[in-house]
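[1] Next input, structure requested:
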Amino acid sequence: MRTSVVIIGSGFAGLGMAIQLAEQGRDDFLVLEKADTLGGTWRDNTYPGCACDVQSHLYSFSFAPNPDWSRMFAQQGEIRAYLEGLADRYRLRNRIRYGVTVTGAEFDAEAGGWTVHTAGGESIDCRFVVWGTGALHEPSIPEIDGLERFAGRVFHSANWDHQHDLTGRKVAVIGTGASSIQFVPPVSEQAAELTLFQRTPPWILPKFDRPISAVERWAFRAFPALQRAYRGAIYTRLEGRVFGFRHPRVMAGLELLAKAHIRRAIADPELRDAVTPDYTLGCKRVLISNDYYPALARDNVQVVSDGIERVTERGVVTADGVEHEADTIIFGTGFRVADAFAQLAIVGRDGVKLADAWRDGSEAFLGTTVAGFPNLFLLVGPNTGLSHSSMVYMIESQVGYVLDCLRLLDRNGARVLDTRPERQAEYNAELREQLATGVWQRGGCRSWYLDEHGVNRTLWPDFTFRFRRRTRQADPADHEILDCPEPSLR
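    Have a look, this model is predicted:
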């Protein structure tokens, strides 16, 4: 099978790329999705309380505003419905192939294109590959001695077992990240006992959430410019957070707000101490919640900060030798970010594997292209993550950059674009310099933003409008523009 562009993944990134290709008249593309429905993160994560921590009007495409968001911070089902609506609105249904797991891709220098391989044994020839799976799709479950012997039910928050009734059960929750703070409150209302195993407490700020009134929704429908202005105001306010992340001392004021948030919800001084972080706010992901701390203060909830030593048939044993009985273990331990591509056989020029090129850590140019891997584009690639604003804005920036790379090839009558390694190295050296002075490196914590070498290969350290400016146009000087003798696949 042949097509011009293969897009892998059907979440925000994959759908955004597909929509813009179609809008540009580049109709020869195919979206490959491993699941049986679209939605990416917002399909997979269906745990109780699942919601976005970026305001709805910004966590959506600028070219496809939704005037009917029901809350300031949309819940999972509503975001999923938005993505399904995009597929219908832009007539993408017949462009998506479901149940197709991509196992790798190999660049053919003579043809100037890629062969994409699937778990079903199929090979798809294409000119361009756009990897739109992002990094938050492979659940991370820590290796704990004895876990396989546990007699109860075990699952990760990204694979929530809705058939397993938690009413009256003894539930052990491992992890205190962004997912945990959302599902712990509803689970604490069902469970007879909930034991939360906390390695490091997160900083949590109040969540200024509320329903969006019918009058407001009417106004956004009637006056689209009003919704654009509202979105712009949210964007501008969030961009101001960059100053704190770049200059850790600025975080002192927010830490006072976060500590006051703890005091209002928790009366027990010992529990207060246990959930108060000892590192600078922003070093780890800053979370927002109004019901997490009240849930921890419930009589049936216990917070355990001692390290986990092993799991037995009946529960979890901590370093102090105490066995905490449980019949259900839920992991809220996030995703495998640093090695998200490690299991994929992606082979570029001269037979070089992406896993080998990234042996010392993942890096790309503008988080989108990788030297030695021509015509391969990564959406939500290395150092495009955010700790202050909406990833959808970054995805739109990257999609625009991919489209301009394609236009650059068209203008030059060429078939292959490969980033110059020296430009990639210069770009990443600049990133490292910016990141070195930020709170992620100097805040006194260890987070999933950092790889095993302590290098932040996850976040964009600056204002998002600067990323948009840098990706607005593809500079020919950054890339090799090559021709190939084989005819175009388009």
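
[2] make it CA atoms for all contacts and neighbour counts henceforth
    Will do.

[3] what's near enough to touch Arg457?
    338, 361-363, 382-383, 449-451 (C-alpha atoms under 8 Å, 6 or more residues apart in numbering).

[4] again, only using 7 Å
    362-363, 382-383, 449-451 (C-alpha atoms under 7 Å, 6 or more residues apart in numbering).

[5] do the same with Met1
    The contact partners of Met1, taken as C-alpha under 7 Å, 6+ apart, are 123-125.

[6] Can you tell me which of these has the most neighbours?
    Asp125 (23 neighbours; other C-alpha atoms under 10 Å).

[7] what kind of secondary structure is Leu417 in?
    Classification of Leu417 using DSSP: H, G, I helix; E, B strand; the rest coil returns strand.

[8] Quick check: which element contains the nearest residue to it once chain neighbours are set aside?
    Spatial nearest neighbour of Leu417, chain neighbours left out: Ile481 (4.9 Å); criterion: C-alpha to C-alpha, 6 or more residues apart in numbering. If you go by DSSP states H and E, Ile481 is part of strand 479-482.

[9] How far does that strand sit from its chain's centre?
    30 Å (C-alpha atoms, centre = their mean, to the nearest Å).

[10] and Phe128, helix, strand or coil?
    Once three-state DSSP is applied, Phe128 turns out strand.

[11] follow-up on the earlier one: including neighbour count and distance to Ala192, could the contacts of Arg457 go into JSON lines?
    Output for those, formatted as JSON lines (neighbours: other C-alpha atoms under 10 Å; distance: C-alpha to C-alpha, whole Å):
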{"residue": "Ser362", "neighbour count": "24", "distance to Ala192": "44"}
{"residue": "Glu363", "neighbour count": "22", "distance to Ala192": "46"}
{"residue": "Pro382", "neighbour count": "27", "distance to Ala192": "42"}
{"residue": "Asn383", "neighbour count": "23", "distance to Ala192": "42"}
{"residue": "Tyr449", "neighbour count": "21", "distance to Ala192": "35"}
{"residue": "Leu450", "neighbour count": "18", "distance to Ala192": "37"}
{"residue": "Asp451", "neighbour count": "18", "distance to Ala192": "38"}
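
[12] Return the member of the residues you listed nearest to Glu255.
    Distance to Glu255 across the contacts of Arg457 (C-alpha to C-alpha) is lowest for Tyr449, with 20.3 Å.

[13] what's near enough to touch that closest one?
    Contacts were defined as C-alpha under 7 Å, 6+ apart; by that measure Tyr449 touches 456-459.

[14] one more, for comparison:
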Amino acid sequence: MNTKSVDHLIVGAGFAGLCAAIKLQEDGETDFVVIEKGVDVGGTWRDNTYPGATCDVPSQLYSYSFAAYDWSNSYSPQPEIQDYIKRVAAESGTLDRFVFDTPVDDATWDAGTERWTVTTPNGVWSARFLIVAAGGLSAPKLPEIEGLETFQGDLFHSAQWDHDVDLSGKRVAIIGTGASAIQIIPELQKTLEATGGHLDVYQRTAPWIIPRNDRPYSRLERLALRRLPGLQKLYRTGLYWAHEAYVPAFTIEPKIAAPARKVALKNIEKGIKDPALREKVTPHFAFGCKRVLRSNTYYPALDADNTELVTDRIVKVTGNAVVTDDGVEREVDVLVVATGFYTTELPFTEHITGRTGQTLADRWRETGMAAYKGTTVPEFPNLFMLVGPNTGQGHTSMIFIIESQVAYLRDAIRTMRRDGLTALEPSQADTDRWNRSLQKRMERTVWTTGGCQSWYLDEHGRNTTLWPRSTVDFRRRLSSFDVEAYS
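    Presented below is the predicted three-dimensional model:
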């Protein structure tokens, strides 16, 4: 295969990859290519097309600061978010450098040329910088349940929804009650109720759920936000600080969340009449220990006559049923698995090999996921990760974090051009110091002290996904490239 050479190779065409492409072009760094395993831009918003898919962050926050949009609702449905990403990509003038249907087979640092060699099914790329924007919610995870592979009905993950399956009149089971499941369940319940079907919901741990005050914007509101940029900015700023108000409750003193906890309990009381069912869905851990979800329709769907909430542990799946540890066997036609993603063991890291010959996955298997400022890793020169370790948010939009990391990347490239540097990586000492401080701060957060098990934690019990301070603090720390921390 012929090797194609570029300055910057971006992996992933979701919010992060597109942001990097747009901002590199603004800086005159036009020698880049974006490779994407899917067939279009959008990332998780292209792939997650399940019924009820909606962002749980307000629309005004879930958009680039440099690309406003005429949102129809206060919380945007998946098709509208995907349309937004496609529109921004089309108007950016960068789409001619996107290569779709191109997964990464291998990415290896070549010490001789000081470049990354990236092999794909469609050719080989040589790049000075490798910018990984693969996302933390891009690899669906199936549960480890005995006999799952023997199920004879229709089975699919929520992130790989099979729209060809007719659910009418079927007995459907859904495993999981996380962020995707609580959006799917009300839609399934309505569909099955109208066609004589039944829904089994398998809950391992009840989540905290507050109302989602979603509403369509009026014509006047949309006109004002579209015509008055200052008003749109003011509205966005107000929403931003309202969500930042959750940070002290999550990272300093959980008791601050008492009013929000009362709202969540009221949501249960309002949505469910049956006292026994109310008890089953009431969490027994601190508010915020797991991601706080938003829904007005989830609890009424559980309380419907054609829905059964099952809290007994699943022991196995047979050809046509789910069996729980109380010995009950519930027959099922369609099995939906809403059990999340690989978040602490990212599959793409198996394909990235640094200057010592070790893959990123192997390095992190020894230590757990860790990076310098969530962006760079020792022994992996000129590698920049967007949405890397400990950059996740439990209260606000990831786009704020993405734009902060892209600003850091841009300043790194400018610094290297200015100083004539060909390759750099963060020092191990600075990386260790960063992560020691981060994990020390993590000890006092609700994610550590709140009494729950969550996908935030790795196999060692360390939180390697979330940022334990305010997003303002994160942006400040990445506001300029600190070349002195690099070798």
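
[15] coming back round to it: export the contacts of Met1 of structure 1 as TSV, with columns for distance to Ala22 of structure 1 and secondary structure.
    Shown next, in TSV, are the contacts of Met1 of structure 1 (distance: C-alpha to C-alpha, whole Å; DSSP: H, G, I helix; E, B strand; the rest coil):
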residue	distance to Ala22 of structure 1	secondary structure
Ser123	24	strand
Ile124	20	strand
Asp125	20	strand
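
[16] export those to a markdown table and tack on distance to Glu84 of structure 1?
    Below are the contacts of Met1 of structure 1 laid out as a markdown table (distance: C-alpha to C-alpha, whole Å):
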| residue | distance to Glu84 of structure 1 |
| --- | --- |
| Ser123 | 28 |
| Ile124 | 26 |
| Asp125 | 28 |
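
[17] Grab the longest helix from structure 1 for me.
    Longest helix in structure 1 by number of residues (criterion: DSSP state H): helix 391-412.

[18] Show me the strands in the stretch 101-250 of structure 1, by range?
    Secondary structure of the stretch 101-250 of structure 1 (DSSP state E, counting those that start in this stretch): strands at 102-108, 113-118, 123-131, 153-156, 170-174, 193-197, 204-205.

[19] Make TSV out of those strands and add distance to Leu83 of structure 1.
    Below are the strands of the stretch 101-250 of structure 1 laid out as TSV (distance: least, C-alpha to C-alpha, whole Å):
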stretch	distance to Leu83 of structure 1
strand 102-108	22
strand 113-118	25
strand 123-131	18
strand 153-156	24
strand 170-174	30
strand 193-197	33
strand 204-205	28
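
[20] out of the ones you listed, nearest to Arg91 of structure 1?
    strand 123-131 (19.4 Å).

[21] Mean deviation, that closest one versus structure 2?
    Mean deviation of strand 123-131 of structure 1 from its aligned counterpart in structure 2 after superposition (mean C-alpha distance after the TM-score superposition for structure 1): 0.5 Å.

[22] Which residue of structure 1 is paired with Ile413 of structure 2 in the alignment?
    In structure 1, the residue paired with Ile413 of structure 2 is Leu406, using TM-score structural alignment.

[23] distance of that match from Pro382 of structure 1?
    In this view, Leu406 of structure 1 and Pro382 of structure 1 are 21 Å apart by C-alpha to C-alpha, to the nearest Å.

[24] quick one on the thing from earlier: what's the residue nearest to Leu417 of structure 1 in contact with, if anything?
    414, 416-418.

[25] The same query, at a cut-off of 8 Å, please.
    409, 412, 414-418.

[26] ranges for the strands of the stretch 251-400 of structure 2?
    293-294, 307-310, 314-317, 321-324, 329-331, 334-337, 352-353, 383-385.

[27] Redo the ones you listed as TSV? Include distance to Ile268 of structure 2.
    Conversion of these to TSV gives the following (distance: least, C-alpha to C-alpha, whole Å):
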stretch	distance to Ile268 of structure 2
strand 293-294	12
strand 307-310	14
strand 314-317	25
strand 321-324	25
strand 329-331	26
strand 334-337	24
strand 352-353	46
strand 383-385	40
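
[28] For Gly112 of structure 2, find the nearest of those.
    strand 352-353 (14.6 Å).

[29] Would you check the span in structure 1 matched by that closest one?
    The aligned range for strand 352-353 of structure 2 is 346-347, by TM-score structural alignment.

[30] can you tell me which residue in structure 1 aligns to Asn382 of structure 2?
    Match for Asn382 of structure 2 (TM-score structural alignment): Asn375.

[31] What residues does the closest residue to that match other than its chain neighbours make contact with?
    Residue nearest to Asn375 of structure 1 in three dimensions, not counting chain neighbours: Phe128, with 5.0 Å by C-alpha to C-alpha, 6+ apart. Neighbour list for Phe128 of structure 1: 4-6, 113-114, 375-377 [criterion: C-alpha under 8 Å, 6+ apart].

[32] Can I get those residues in a markdown table including neighbour count?
    Output for the contacts of Phe128 of structure 1, formatted as a markdown table (neighbours: other C-alpha atoms under 10 Å):
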| residue | neighbour count |
| --- | --- |
| Ser4 | 19 |
| Val5 | 26 |
| Val6 | 26 |
| Gly113 | 26 |
| Trp114 | 29 |
| Asn375 | 26 |
| Leu376 | 27 |
| Phe377 | 25 |
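
[33] Structure 2: which residue goes with Gly443 of structure 1?
    Match for Gly443 of structure 1 (TM-score structural alignment): Gly450.

[34] what does Phe107 of structure 1 give?
    Using TM-score structural alignment, Phe107 of structure 1 pairs with Trp109 in structure 2.

[35] what's the distance between its match and Ala159 of structure 2?
    Trp109 of structure 2 is 32 Å from Ala159 of structure 2, by C-alpha to C-alpha.
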